[in-house]
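S.K.: Only the shape, not the letters, is given here:
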């Protein structure tokens, strides 16, 4: 595969916002839409994964969610501290927040409308998995298949991150922090949640962190996204209505969204298949990328074949 342009992203207007979109592959190929997680930009999708999916015959689209990267940052909207929001919720008072996860699901569909795409194989990681689940719930005719990676059903009794990771999620460098301090904090977070894959060097981790800091640093956007996750609560009842063929992928070593969350997600969606990757935590480790390409592409091809069968019989 030829290397992508230095900046493959273009701006697309949808749902009243501007989104940074990277759209590759034949226009008439089945589409895989990649949706990234909390506070994480679309550049976190590994190039070898994108190349692998393109080689499998797909058109591959990734985009920055609202409030992160090169998409619209909603600076003028509310961003109460998550602990304040949780404390208020316990006594029946919910501080106003900027948007809901359902709004972010509508963003994805609005992007499809703007790009003239009828339906997709939607693939979401972490919060992106939650958004993808809601696209399948709210817009079932737009989803050919669903792949939810290292995500959760949101059920209240599921285990959460350990104390160190929870503290990291709720903290951020000071506004006056230097670029190097921001990069160092990001590297610390990555190392805290990622699998210690020997194929990923410290230099590569630092380069990933630096690229994200330089491209679209917006910690308050990440806070607003976290509030949207908290406010969405349990999706268990909603997930019962998912009709799209569903694959759930989860890392056995995930300390941020423990494996029990992936198991419960698969159990909550009718007919969902669960794939557990032993050498994976809350990341897309280089050593497992080709395995993930095979899982995602195989699932999408199978869904497409099932769609073609009834059409051929008519």
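M.R.: That came through fine. A quick note: this is a predicted structure, and the numbers were derived from the prediction, not measured.
S.K.: C-alpha only now, for contacts and for neighbours.
M.R.: Noted.
S.K.: Report the buried residues of stretch 51-65.
M.R.: Neighbour-count burial for stretch 51-65, with 16 or more other Cα atoms under 10 Å as criterion, is recorded at 51, 52, 53, 54, 58, 59, 60, 61, 62, 63, 64, 65.
S.K.: oh sorry, the question was meant for stretch 123-139
M.R.: Residues 123-138 are the ones in stretch 123-139 that count as buried (16+ other Cα under 10 Å).
S.K.: cool, stretch 297-311 as well?
M.R.: By 16+ other Cα under 10 Å, the buried positions in stretch 297-311 come out as 297, 299, 300, 301, 303.
S.K.: on that earlier part again, among the buried residues of stretch 123-139, name the ones in helices.
M.R.: Per DSSP state H, helices hold the following members of the buried residues of stretch 123-139: 127, 128, 129, 130, 131, 132, 133, 134, 135, 136, 137, 138.
S.K.: try it against this one:
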């Protein structure tokens, strides 16, 4: 896969479709590599007439790592955030949004449609209000506004995500299979073979759990983005699952309420994942959203 030097770091990326088509930048969530966006899912989007770009966020996959920043104490940071104290992070969601702009610059793309999932949705939101001149449309998937008053995720799901992964390959895969079961869509069958293959590829490509901890700190340090989100003027689609155990559906409703003119799509039974059974509805929704803009 190609990579580009931008914003002082290296960004690994991959593309699908015709470069002459409108660009759609896909931003992955906390700890996830570009593999989160299945190649088959990207191909489906590309077939709707889009040039798809997926990439590794900083501190994930084959993009630049921030080892010199050390491994933060996430539990202490969560406690501090709950007490309203300032969180000091190695980098911010703003920095990660700047990485996206830098990648678009390196690819000579002036404006793009932006879609992010979970933490990626937060980064996409920051892009939309900080760089509106670079964003054609925004799609925020299973994300939130940072509003501390929203309902929190289920304790089991939160604990599963925060427990450190084992270092040995098989143990890592088995541990994370359990994590995926905890956050999986309750209205869709668990895709054991697909998830197992995804975890194998992720481990073999780049086992790097410390990056996830620093990305968590970036999320915690961003605080409540509600005020900034209310300034977004680009066409916005919010997609959320009704059964999300990690970021409850109320967060999606809040995002759509805060961003002026945003459309909300709630997918019944979807959790904190994108099951293949939901692909047709999601691809159609994103495609129509983009077509209405372009």
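M.R.: Done, it's in. None of the values given here were measured: they were computed from a predicted structure.
S.K.: Just give the TM-score of the two.
M.R.: Remark: TM-score between the superposed chains equals 0.95 [TM-score structural alignment, normalised by the length of the second structure]; 294 aligned residues with a Cα RMSD of 1.6 Å.
S.K.: that older thread, so of the buried residues of stretch 297-311 of the first structure, which ones are in helices?
M.R.: Cross-referencing these against helices under DSSP H gives 297, 299, 300, 301, 303.
S.K.: Pull up the aligned stretch in the first structure for stretch 275-293 of the second structure.
M.R.: Counting by TM-score structural alignment, stretch 275-293 of the second structure pairs with residues 285-303 of the first structure.
S.K.: aligned partner of residue 16 of the second structure in the first structure?
M.R.: For residue 16 of the second structure, the aligned position in the first structure is occupied by residue 24, per TM-score structural alignment.
S.K.: Quickly note the distance from its match to residue 55 of the first structure.
M.R.: Using Cα to Cα, to the nearest Å, residue 24 of the first structure is found at 11 Å from residue 55 of the first structure.
S.K.: Likewise for residue 255 of the first structure?
M.R.: Note on residue 255 of the first structure: its distance to residue 55 of the first structure, by Cα to Cα, is 32 Å.
S.K.: Residues contacting stretch 52-67 of the second structure, please?
M.R.: Applying Cα atoms under 8 Å, 6 or more residues apart in numbering, the external contacts of stretch 52-67 of the second structure come out as 9-17, 23-28, 31-34, 37, 42, 45-46, 96, 99, 202, 205-208, 211-212, 214-215.
S.K.: again, but for stretch 149-169 of the first structure
M.R.: 123-130, 189, 192-193, 232-236, 239, 248-251, 254-262, 264-265, 268, 282.
S.K.: In helices, which of these fall?
M.R.: Among the contacts of stretch 149-169 of the first structure, the residues falling in helices (DSSP H) are 127-130, 189, 192-193, 232, 236, 239, 259-262, 264-265, 268.
S.K.: Put the buried members of those residues into a PyMOL selection.
M.R.: In PyMOL syntax, the buried subset of those is picked out as below (16+ other Cα under 10 Å):
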select buried, resi 127+128+129+130+189+192+193+236+239+259+260+261+262+264+265+268
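S.K.: re earlier: what's the closest of the ones in helices among the buried residues of stretch 123-139 of the first structure to residue 173 of the first structure?
M.R.: For these, the closest approach to residue 173 of the first structure (Cα to Cα) belongs to residue 127, at 21.8 Å.
S.K.: what residue of the second structure takes the place of the closest one?
M.R.: In the second structure, residue 127 of the first structure lands on residue 119 (TM-score structural alignment).
S.K.: Hmm, its match is touching residue 26, no?
M.R.: No. Using Cα atoms under 8 Å as the test, residue 119 of the second structure is too far from residue 26 to be in contact (11.7 Å).
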